[in-house]
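J.: using only what follows, build the 3D model:
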Amino acid sequence: MTDRDDIVEALAVVAAAIDARDWDTLRARFTPDTVAYGARGVDGLVAQLEAFIGGVGVTQHLLGNHRVTVDGDTARSLTYGRIHHVGAGPREGAFYECMGEYDDHWVRTDAGWQISRRWFEIRIELGDVAVLRPAQ
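T.: Alright, predicted model coming up:
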């Protein structure tokens, strides 16, 4: 596989890990000192995700339109994302969906390509953002 293929595959693994709440797999795809969604460090990232989707029902992260630029042992990917969140508990029956673009910076490590910085720019929102909530 090419570096581009490896990064696109890693993006799919990250999306599936978030949907499965598989935090160990997610941790393996980010550098320990990552900055993602405003959180610092991989532990901060996991804590932030748990705070936003820990009390959500099913989620599905759909990715596409990958643009990957590799420069030696660093890379940048821009990827469209459409993320659907199903409400649970008091928000059962509601949904929140956002669409936008992931901007990821990557470094090649002994463990493979890892995200060192991630940002998601939301461009479209549908539904009830109050669906996002921590586990009770």
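J.: every contact and neighbour count from this point should use C-alpha atoms.
T.: OK.
J.: quick one: the helices in this structure, in order.
T.: Under the criterion DSSP state H, the chain carries helices at the ranges 3-20, 23-28, 41-53.
J.: show residues contacting the first one.
T.: It stands for helix 3-20. Helix 3-20 is contacted from outside by 23, 25-26, 29, 58-63, 66, 68-70, 113, using C-alpha atoms under 8 Å, 6 or more residues apart in numbering.
J.: for the shortest one, same thing?
T.: The list of residues contacting helix 23-28 from outside it, by C-alpha under 8 Å, 6+ apart, reads 13-14, 17-18, 42, 46, 111, 114.
J.: excluding sequence neighbours, find me the nearest residue to residue 66.
T.: Leaving aside its sequence neighbours, residue 66 sits nearest to residue 79 (C-alpha to C-alpha, 6 or more residues apart in numbering; 4.6 Å).
J.: could you also give me the structure for this next sequence, so I can compare it with the first?
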Amino acid sequence: MSVFTEREQIIETVNKLFIYTDHRYWEKLQNEVFSKFVHLDMTSMGGEVRELLSNEICENWSQGFQEIDVVNHLAGNYLVTIKENKAEVFAYATATHYKKNAKRGNTRDFVGSYDFNLVKNHEGWRIDKMKYNLRYALGNLQLK
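T.: Modelled structure (predicted):
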């Protein structure tokens, strides 16, 4: 059995965020990725800065993705800074949303970056702060 470095563990947590979201594994997101409370900044998408319970984030995302058939995130170019039990991560990310029955194009793409803060507790690394920085969006943004 191989042992992950701290950096690898942190990146694994960020990757789980995207994979679990794409597969709608809401319970795994709450148990393996998020801290109990998360500072969420989606102002670049027209949202607000909010302090939410992890289950509130999952409920919001679950409702938001109900009419979307497929969600696919790709992330990379990780820059990781670790200071004791805290870490900061920068990552580029794209998200593609696909809706089979959309009339004006089946996809919309969001391109940007994330700034994450993670804390390490007895369960491992958990995201307690995330900010999305939208650079641009393409496609049928309303998926109608």
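J.: the helices of structure 1 into CSV, with extra columns for distance to residue 84 of structure 1 and mean neighbour count?
T.: CSV is the format used below for the helices of structure 1 (distance: least, C-alpha to C-alpha, whole Å; neighbours: other C-alpha atoms under 10 Å):
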stretch, distance to residue 84 of structure 1, mean neighbour count
helix 3-20, 10, 17
helix 23-28, 19, 17
helix 41-53, 11, 19
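J.: follow-up on the earlier one: would you show me how to pick out the buried ones of the contacts of helix 3-20 of structure 1 in PyMOL?
T.: Selection of the buried residues among those in PyMOL, burial being defined by 16 or more other C-alpha atoms under 10 Å:
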select buried, resi 23+26+29+59+60+61+63+66+68+113
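J.: tell me which of the contacts of helix 3-20 of structure 1 fall in strands.
T.: Those of those mapping onto strands are 59-63, 66, 68-70, 113, per DSSP state E.
J.: wait, which of the residues you listed is closest to residue 52 of structure 1?
T.: Using C-alpha to C-alpha, residue 59 is the member of these that sits closest to residue 52 of structure 1, with 11.5 Å.
J.: thinking that closest one is in contact with residue 85, fair?
T.: Yes: applying C-alpha atoms under 8 Å as the test, residue 59 of structure 1 and residue 85 come out as touching, 4.5 Å apart.
J.: residue 30 of structure 2 maps to what in structure 1?
T.: Under the alignment (TM-score structural alignment), residue 30 of structure 2 maps onto residue 27 of structure 1.
J.: actually residue 20 of structure 2, sorry about that
T.: Going residue by residue (TM-score structural alignment), residue 20 of structure 2 aligns to residue 17.
J.: with residue 127 of structure 1 as the reference, measure out to its match.
T.: 24 Å (C-alpha to C-alpha, to the nearest Å).
J.: where's the residue of structure 1 most remote from its centre relative to residue 115 of structure 1, distance?
T.: The outermost residue of structure 1 relative to its centre, with distances by C-alpha atoms, centre = their mean, is residue 90 at 24.9 Å. The spacing between residue 90 of structure 1 and residue 115 of structure 1, counted by C-alpha to C-alpha, is 34 Å.
J.: next: residue 25 of structure 1.
T.: Taking C-alpha to C-alpha as the measure, residue 25 of structure 1 falls 13 Å from residue 115 of structure 1.
J.: residue 40 of structure 2: what's it in contact with?
T.: Here residue 40 of structure 2 is in contact with 48-52, 129-131 (criterion: C-alpha under 8 Å, 6+ apart).
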